[in-house]
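1. The sequence isn't on hand, but the structure is:
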């Protein structure tokens, strides 16, 4: 049982058996094969195709490590690890069409980690009582659909019956209807980073390259940069065109668009061609104005909208960002091309605009020139344009073509 490719319906059958059986039945009625999987941490017998003991046995320390203790928290963590290993193994064997999981806080934590090992594009649907809150820890950089059950997952009622049916039919639709192939799917994929204030540049570069490359644009909001680097590590990108490296400055200053300390690491790890710039490093993002930390009270701010406040980066912050950027890029064994727009870093960093500050920008440029190590494979280009000037976009596109032709 289970060798045939199937949709996996996963959850704790000891507490949510009725809901899981209902979901599996609807999917089977639609003509899609199903494998039910129990991740109950009590290990009690259930009607699932794969029992909790079978799942737990995939833990590197064995089933007893998962089911043999009295600490529920430890058991939940261990079961999540076992499920992840099981899903990874069966997915690589071609046994999984998609995964539909349901859970409260414990179930969601076990399921999310397992969904992360599935390839991009494979249907991943998680019905979770946490779906109306902050889902970032569960979705992370993956294409997971989280579904709010509205009521708790504690039996079938007139509302849950309808909502769970929608989840089951959504999974059926994703599995039965394949994605139409497009001509762009045959082109080499490149990842580009963009902010609203670098949109002109990124869109122009995409137009210039779009006939020969599948241009995948990522919002440099923290998650976006990490997602792009995750795709690079998965072998899904031919090159990184990192026009908007604001996430580096955000991380160093504590802004809300922080991609973490690993930003820029993918190119260094993989030797992947990296062509980029310093877009939007002139700003640090916060939420609404009243969420900005009080110790920044005397700084220059610009209200982007009711929920986003921009803070102008200082010369000191930019120097630190430049040093960090250069140090990261120096580590790459691959081709690196860093292009500097000397006339401004964003749409609001030009004469007459609120963040125009050439002296602060010079601190960034000077730090990069001081720390960036030029080699036959690593080159720095200083250009007399603003980042959103057509000439700068052309220079970027020309560089991408030149690098990828090598």
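-> Done, it's in. Computed from a predicted structure; not experimentally measured. Residues are numbered from 1 along each chain as shown.

2. CA only for contacts and neighbour counts going forward, please
-> Noted.

3. quick one, what contacts the residue of the chain positioned farthest from its centre?
-> No residue in the chain sits farther from the centre than residue 45, which is 37.1 Å out by C-alpha atoms, centre = their mean. Applying C-alpha atoms under 8 Å, 6 or more residues apart in numbering to residue 45 gives the contacts 51, 52.

4. Could you do residue 323 as well?
-> Residue 323 neighbours (C-alpha under 8 Å, 6+ apart): 367, 368, 371, 372.

5. gap between it and residue 145?
-> According to C-alpha to C-alpha, to the nearest Å, residue 323 stands 38 Å off from residue 145.

6. Residue 341 too?
-> Distance of residue 341 to residue 145, computed by C-alpha to C-alpha: 39 Å.

7. More neighbours: which of those two?
-> Taking neighbours as other C-alpha atoms under 10 Å, residue 341 and residue 145 compare with residue 341 leading, 22 against 15.

8. How is residue 380 assigned, secondary-structure-wise?
-> Three-state call for residue 380 (DSSP: H, G, I helix; E, B strand; the rest coil): strand.

9. list the contacts for the residue nearest to it when sequence neighbours are not counted?
-> Nearest residue to residue 380, sequence neighbours excluded (C-alpha to C-alpha, 6 or more residues apart in numbering): residue 338, at 5.0 Å. Residue 338 is in contact with 275, 276, 277, 379, 380, 381, counting by C-alpha under 8 Å, 6+ apart.

10. Scan the residues you listed and report the most crowded one.
-> residue 277 leads these on contacts (other C-alpha under 10 Å) with 25 neighbours.

11. take the one below as the second:
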């Protein structure tokens, strides 16, 4: 088996011991390590493969000019720009098979940009003192990024942080051996949803879309699922998008931590990808079960899904605000867009007899959406619940019509 080349990214002036340890670990696992220095002020304690000067030169500047910016944030942001471009070039030239970076907040900030410069499917690991932290906004996270908490790694090398680095290095070498370049042999259709206890249209639609020669990719709208959908849509990976769970848009508007970024519900339209949209789960906002709900939500009807996540209903005023935001987002669409409004409900828990049943409040949202629609968006009301077979059948009617008209193309996209 060919030895896989793993690029190690870090500040070799301050983390030389750690980077050398990682280099030895990758070699011990049968990998071929290369080191890129992204330090700014100091010099590395060993010979690196790609220096800070190489990084600066890639974006037509110098390390001296970067230092002259006189601000650590500006300097590292500029260095991140150079590192990202150089890493992208190295991969396109076939010189690396994966990357691993380490750092605190400064190194992580840079590493997230570097990881995003690589295509989906290329192993990318970040070992960080802030892994899994809410300091990291979702829009900075690549959909296939792996992170490990760098326990005990703030200052100096020790047995605890060595254990983490060994595992991380073994993981990236193993991933590089296992990974294959992503080749799409069927056109992909993206779909957003929650689990079947809340939304279940994918059960009806998946086999039907497969019969038509498409492969369905379902994204779980609990934050990072929507982030992955938006990232891949921005790369024009999809033949069509069925965006039927807008939970993350709700959460962003009402400041829930279960968010996927400010651009949720935008990249599909901006990139001209045909999309059918439905307001699945728009009547609830998510909160962590393990936190006390905000005072204004405390006495509202709610659904406790598990020990991690609960959902609380929105009122009429909030639904009007949400409708305005959704209308603003989909009005940006450059491709064919249709909004389906299932009048009998948008979530399994709002059916008649269930704990969130409130048709009067829900119809405030529908009416607001109809009043705000723009000429480039088609709106259609359907007298059913979003989880009814009738809804899925109507989706297929629209889908088939768009295939016949050449709006949805039956060919794979290998961007």
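-> Here it is on my side, so go on. Predicted, not measured: the structure shown is a model, and the values here were computed from it.

12. would you list every one of the helices in structure 2?
-> Using DSSP state H, the helices of structure 2 run over 16-28, 52-58, 63-67, 72-92, 105-116, 159-178, 201-211, 224-234, 247-253, 267-270, 316-330, 359-372, 389-404.

13. and these as JSON lines, adding distance to residue 218 of structure 2?
-> Formatted as JSON lines, the helices of structure 2 follow (distance: least, C-alpha to C-alpha, whole Å):
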{"stretch": "helix 16-28", "distance to residue 218 of structure 2": "35"}
{"stretch": "helix 52-58", "distance to residue 218 of structure 2": "38"}
{"stretch": "helix 63-67", "distance to residue 218 of structure 2": "43"}
{"stretch": "helix 72-92", "distance to residue 218 of structure 2": "28"}
{"stretch": "helix 105-116", "distance to residue 218 of structure 2": "22"}
{"stretch": "helix 159-178", "distance to residue 218 of structure 2": "23"}
{"stretch": "helix 201-211", "distance to residue 218 of structure 2": "8"}
{"stretch": "helix 224-234", "distance to residue 218 of structure 2": "9"}
{"stretch": "helix 247-253", "distance to residue 218 of structure 2": "14"}
{"stretch": "helix 267-270", "distance to residue 218 of structure 2": "15"}
{"stretch": "helix 316-330", "distance to residue 218 of structure 2": "20"}
{"stretch": "helix 359-372", "distance to residue 218 of structure 2": "25"}
{"stretch": "helix 389-404", "distance to residue 218 of structure 2": "15"}
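
14. For residue 140 of structure 2, find the nearest of those.
-> Among these, the nearest to residue 140 of structure 2 by C-alpha to C-alpha is helix 105-116 (6.2 Å).

15. Run the chain-centre distance for the closest one.
-> Helix 105-116 of structure 2 sits 15 Å away from the centroid of its parent chain (C-alpha atoms, centre = their mean, to the nearest Å).

16. what about it, how far off from structure 1?
-> Compared with structure 1 after fitting, helix 105-116 of structure 2 deviates on average by 1.7 Å (mean C-alpha distance after the TM-score superposition for structure 1).

17. which stretch among the helices of structure 2 comes nearest residue 289 of structure 2?
-> When the helices of structure 2 are compared for distance to residue 289 of structure 2 using C-alpha to C-alpha, the nearest one is helix 247-253, at 14.7 Å.

18. How many neighbouring residues does residue 239 of structure 2 have?
-> By the measure other C-alpha under 10 Å, the count of residues near residue 239 of structure 2 is 23.

19. quick one: it from residue 209 of structure 2, how far?
-> Counting by C-alpha to C-alpha, the gap from residue 239 of structure 2 to residue 209 of structure 2 is 12 Å.

20. Then residue 51 of structure 2?
-> 50 Å.

21. for residue 344 of structure 2, same thing?
-> From residue 344 of structure 2 to residue 209 of structure 2 the distance is 25 Å (C-alpha to C-alpha).

22. okay, the two: which has more neighbours?
-> Set residue 344 of structure 2 next to residue 209 and count neighbours by other C-alpha under 10 Å: residue 344 wins out with 21 against 18.
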